[in-house]
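J.: all I have is the shape, not the residue letters:
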């Protein structure tokens, strides 16, 4: 397994719109494409409380490439994303990392 952490840094005041988009749209499309999430988090203490961090679980890099590409080009996703951004851009910046668990990690 490999894990991907993604941190979405929202435009100020737009975090509620991002959370709603994930809850009502994105997760359903991920299910359609076989994308598995390991957890979602908002920042309680840190640099900004306008961030959403989440972790995805992948079988391999090839698994990630196949599933993420299919999701990113899905016409249903592209339309939903455009609709949710009619009131303006939601995310200002995305930072992601692909991680491999250590031998002593609780997540394998």
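T.: In hand now; what should we look at? Because the structure is predicted, anything quoted here is derived from the model rather than measured.

J.: use CA for all of it now, contacts and neighbours both
T.: Noted.

J.: list the buried residues in the top helix by length along the chain.
T.: The single longest helix within the chain, with elements called by DSSP state H, is helix 61-72. Going by neighbour count (16 or more other Cα atoms under 10 Å), the buried part of helix 61-72 is 64, 67-68, 71.

J.: between those residues, which is nearest residue 18?
T.: Distance to residue 18 across these (Cα to Cα) is lowest for residue 71, with 17.1 Å.

J.: presented hereafter is structure B, for comparison with structure A:
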């Protein structure tokens, strides 16, 4: 099992639009495709309060690549993303980190 940590850095004032998009559109599409999320976080204390951190779980890099391609090409996702950005872009940039568990990790 591998985990993917994604950090979405929002443009000023756009965090609510990103959270709404996840809650009302993205998660249902992920469920349909079989993308497994382990959790979402916003920053209470730290460098940026305009970021969303989330963790995805994958069997392999091959699964990640296959399902990410399916998601990115999904007509519903393309439509919902465009609608969520009708007032302008939401993200300034995205960080993507692939994590491997240590031998002593509680999450494998």
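T.: Thanks, I have the structure now. All of these numbers come straight from a predicted model, not from anything done at the bench.

J.: show me what the longest helix of the first structure is packed against.
T.: helix 27-33 (3 or more Cα pairs under 8 Å, 6 or more residues apart in numbering; DSSP states H and E).

J.: what's the average distance of the helix it packs on to the second structure?
T.: Here helix 27-33 of the first structure, set against the second structure after superposition, deviates by a mean of 0.4 Å using mean Cα distance after the TM-score superposition for the first structure.

J.: can you list contacts of the following helix or strand past that helix?
T.: Sequence-wise, the next helix or strand downstream of helix 27-33 of the first structure (DSSP states H and E) is strand 36-42. The contact list for strand 36-42 of the first structure, computed with Cα atoms under 8 Å, 6 or more residues apart in numbering, reads 30, 49-58.

J.: now swap in stretch 93-102 of the second structure and tell me
T.: When contacts are defined by Cα under 8 Å, 6+ apart, stretch 93-102 of the second structure is touched by residues 1-10, 107-108.

J.: returning to what we had before: ok, of the contacts of strand 36-42 of the first structure, which come out buried?
T.: For these, a neighbour count by 16+ other Cα under 10 Å gives the buried set as 30, 50-58.

J.: returning to what we had before: which of the contacts of stretch 93-102 of the second structure sit farthest apart?
T.: Counting by Cα to Cα, the most remote pair of those is 10 and 108, 29.8 Å apart.

J.: which one of the two has more residues nearby?
T.: Between residue 10 of the second structure and residue 108, residue 10 has the larger neighbour count (other Cα atoms under 10 Å), namely 22 against 12.

J.: tell me who's in contact with the more buried one.
T.: Contacts of residue 10 of the second structure by Cα under 8 Å, 6+ apart are 18, 50-51, 90-93.

J.: okay, the contacts of stretch 93-102 of the second structure in JSON lines with distance to residue 35 of the second structure next?
T.: Converted to JSON lines, the contacts of stretch 93-102 of the second structure look like this (distance: Cα to Cα, whole Å):
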{"residue": "1", "distance to residue 35 of the second structure": "13"}
{"residue": "2", "distance to residue 35 of the second structure": "13"}
{"residue": "3", "distance to residue 35 of the second structure": "12"}
{"residue": "4", "distance to residue 35 of the second structure": "11"}
{"residue": "5", "distance to residue 35 of the second structure": "13"}
{"residue": "6", "distance to residue 35 of the second structure": "14"}
{"residue": "7", "distance to residue 35 of the second structure": "17"}
{"residue": "8", "distance to residue 35 of the second structure": "17"}
{"residue": "9", "distance to residue 35 of the second structure": "21"}
{"residue": "10", "distance to residue 35 of the second structure": "22"}
{"residue": "107", "distance to residue 35 of the second structure": "17"}
{"residue": "108", "distance to residue 35 of the second structure": "17"}
